[in-house]
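Trainee: Give me a 3D structure for the following:
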Amino acid sequence: MIVITAPTSKIGRQVLERVLESGEDIRVIARDPQRIPEAIRGRVEVIQGSHADREVVNRAFEGADAVFWLVPADKQAESVYDAYVRFSIPAVDAVVRYRIDRVVAISALGRGQQRYAGNISASLAMEDLFRSTGVKFRALTMPAFMDNMLRQLHFMKHEGLIRFTIPGNMKNPTVATCDIADTASQLLLERKWSGQESLALLGQEDLSYEEMAEILSDVLGTPIRFEQMTLDSYKQLFLGLGYTEAMAQSMVDMDIAGADGINISLQRTPENTTPTQFRHWAATVLKPVFDAM
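Mentor: Just a heads-up that it's a prediction; the model follows:
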């Protein structure tokens, strides 16, 4: 039995689709099961509720041998550690209680660097909580997702802009969520691995936002340029979206760490280089949505 959390999220949905093809028994935890396509919902066992809820997690983990763990965004959390660590405590207890064999979790790059990085630091603390149980554990550690560019569609369509706080000429890796889902599903289905490791997924290339804007201009057939946001305007954006002060600041702290190079300290290898190029992602994922606007 494989348990998949956040099955309606960008990554979780793709993990579920891939694991379904294996014929394994699957159980999902979903706040709103109606958001799972009906054709899929009929093929899995659904536990309704939040995977921060102890009773829900206990029901889901009983009899399972593998768990895909993804902490959903919580803009109302009182602190970033509440959002990641406190949220995960019931699951960690259940890992021990039900003798879960292996856990695959979504995390972030930055382990071992002596800097505070908001959501990144909380993700690493969440990892450590799972590691403390001794469970077989893989943390998939990533830079920014290519799919985050979808949040910029309004600016692209109406202003010909992409806006970020990271300097426009700074090269960074990015990864497509489809490649994350591929790796996660393979690990969930493979029973031979052991130990506890972090697996970095760095995408196919390092690009600056200025280079991404050039690629987007070409793919979308309309001029797109980069504009650097101030940290204050970035924070105000999240506050306007209903984030608490602490969670808005954690987003700022993550970007400060990004500008300091938290995502570029790891050497790229064939093992941590995933296949999807940004240009291909933009053409196949972003452009259809852009054209439909």
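
Trainee: Please count neighbours and contacts with C-alpha atoms only from this point.
Mentor: Will do.

Trainee: where along the stretch 1-150 of the chain do the helices fall?
Mentor: Along the stretch 1-150 of the chain, counting by DSSP state H, counting those that start in this stretch, helices occupy 10-20, 38-41, 54-61, 80-81, 87-97, 119-131.

Trainee: The longest one vs helix 87-97, what angle?
Mentor: Translated: helix 119-131. 20 degrees (axes from the mean of the first three to the mean of the last three Cα atoms, to 10 degrees).

Trainee: residue ranges of the strands in this structure, please?
Mentor: Taking DSSP state E as the criterion, the chain carries its strands at 2-5, 26-30, 45-48, 66-69, 102-108, 136-142, 144-145, 161-164, 172-175, 196-200, 206-207, 225-228.

Trainee: out of those strands, nearest to Tyr234?
Mentor: Among these, the nearest to Tyr234 by Cα to Cα is strand 161-164 (8.1 Å).

Trainee: before we go on, could you also do this sequence so I can check it against the first one:
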Amino acid sequence: MQIAVTTPTGNVGHHLVPMLLRAGTRPRVLVRDPDRLPPGIRPHVEVAVADQFDTAQVVAATRGVDALYWVDPPVAGEDPLADHARATAAVVAAVEANAIGRVVFQSSVGAELRHGAGEIDGLAGTELGLDATAAAVTHLRCGFFFSNLLLELDAIRAGRVQVVLPLDHPMAWVAPRDIAEVAATRLLNPDWSGRVVQAVHGPEDLTWSGAAAVVSAATGVRLTVERVADEELREAMRSAGMSEAFADAVLGMSTGLREGFRPEQPRTAQTTTPTTLGAWSYETLRPLLAR
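Mentor: Predicted coordinates:
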């Protein structure tokens, strides 16, 4: 079984690749810069250099692949949804040209809306593109990554994080390692077919107020969360150099899931994963805040 993994140094990928190695496989990893791979990993993987926005490169890099873990690459252009569309075109072409049998796609809670959820709309487009191929496809509808807090290190050190969601709004929070574990089981198991939506919800739904209390207890940093107006956060992002389209896409991931949204997949034993925010914060966040 030849498994290919995109973004192998990403939040999920850097957990997934070692899991596949421990399972006895030699995964193919698609990277733009092989030097970013950990030295201990590189001898045990097959390296394919490819830009995920480049259709020809992705097709070439996935020849002979039986199963593919696809993550839309980070977007950095003026129009993030256009970047997602380019990535979708590349993966669809690769799946069709190489007759890849199984694809596990890292999507998000909210992609079921299809429109109105900011950058998540780009993931919805990739879901639709993959669904139109002949491959068996699993969409991992992931909750809010614990690792998103790493983007707020300065704010956490200062003791205040700003959000646009109501502070009592519950949502699924999940550890990237747990997403990798779900992905690995899907990639290694050939006994599924068709279109599957697998939610990955973490151990419990958390409000921002509850999450702040957990982080405070785990790190020793007294953290409060403040709700701000949409326009205030948009202006802050624009002042930081984001394009208007990019700021709208980032903001939309919160505002689009704010009014009456409920995930398509309810929380069940199948969607619930074990790592708590407290354990992750103590292991990962606390040492970074101490620097």
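
Trainee: TM-score of the superposition?
Mentor: Taking TM-score structural alignment, normalised by the length of structure 2 as the basis, the two superposed chains have a TM-score of 0.93; 290 aligned residues with a Cα RMSD of 1.8 Å.

Trainee: which one of the strands of structure 1 is the most hemmed in?
Mentor: strand 2-5 (a mean of 26; mean count of other Cα atoms under 10 Å).

Trainee: Can you lay out the strands of structure 1 as CSV showing distance to Ser250 of structure 1?
Mentor: Listed next are the strands of structure 1 as CSV, based on distance: least, Cα to Cα, whole Å:
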stretch, distance to Ser250 of structure 1
strand 2-5, 23
strand 26-30, 26
strand 45-48, 29
strand 66-69, 21
strand 102-108, 14
strand 136-142, 17
strand 144-145, 15
strand 161-164, 15
strand 172-175, 20
strand 196-200, 22
strand 206-207, 24
strand 225-228, 19
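
Trainee: do you know which of those strands lies nearest Ser88 of structure 1?
Mentor: Closest approach to Ser88 of structure 1 among the strands of structure 1 (Cα to Cα): strand 66-69, 9.0 Å.

Trainee: equivalent range in structure 2 for that closest one?
Mentor: Alignment of strand 66-69 of structure 1 against structure 2: residues 67-70, by TM-score structural alignment.

Trainee: Need the contact partners of the matching stretch.
Mentor: Under the criterion Cα atoms under 8 Å, 6 or more residues apart in numbering, residues 1-6, 91, 100-106, 183, 187 lie in contact with stretch 67-70 of structure 2.

Trainee: What of stretch 46-55 of structure 2?
Mentor: By Cα under 8 Å, 6+ apart, stretch 46-55 of structure 2 touches 26-34, 57-58, 61, 72-73, 83, 86-87, 89-91, 93-94.

Trainee: Arg291 of structure 2 - how many residues pack around it?
Mentor: Neighbourhood size, Arg291 of structure 2 [other Cα atoms under 10 Å]: 5.

Trainee: Among the contacts of stretch 46-55 of structure 2, name the buried ones.
Mentor: Buried members of the contacts of stretch 46-55 of structure 2, scored by 16 or more other Cα atoms under 10 Å, are 26-31, 34, 57-58, 61, 72, 83, 86-87, 89-91, 93-94.

Trainee: quick one: His280 of structure 1 from Ala292 of structure 1, how far?
Mentor: As judged by Cα to Cα, to the nearest Å, His280 of structure 1 and Ala292 of structure 1 stand 18 Å apart.

Trainee: what's the answer for His51 of structure 1, then?
Mentor: 34 Å.

Trainee: more crowded one of those two?
Mentor: Between His51 of structure 1 and Ala292, counted using other Cα under 10 Å, His51 has the larger neighbour count: 26 against 6.

Trainee: ok, the spatially most central residue of structure 1 - contacts?
Mentor: Nearest to the mean C-alpha position of structure 1, by Cα atoms, centre = their mean, lies Ile106 at 5.7 Å. Residues in contact with Ile106 of structure 1 (Cα under 8 Å, 6+ apart) are 69-71, 139-141.
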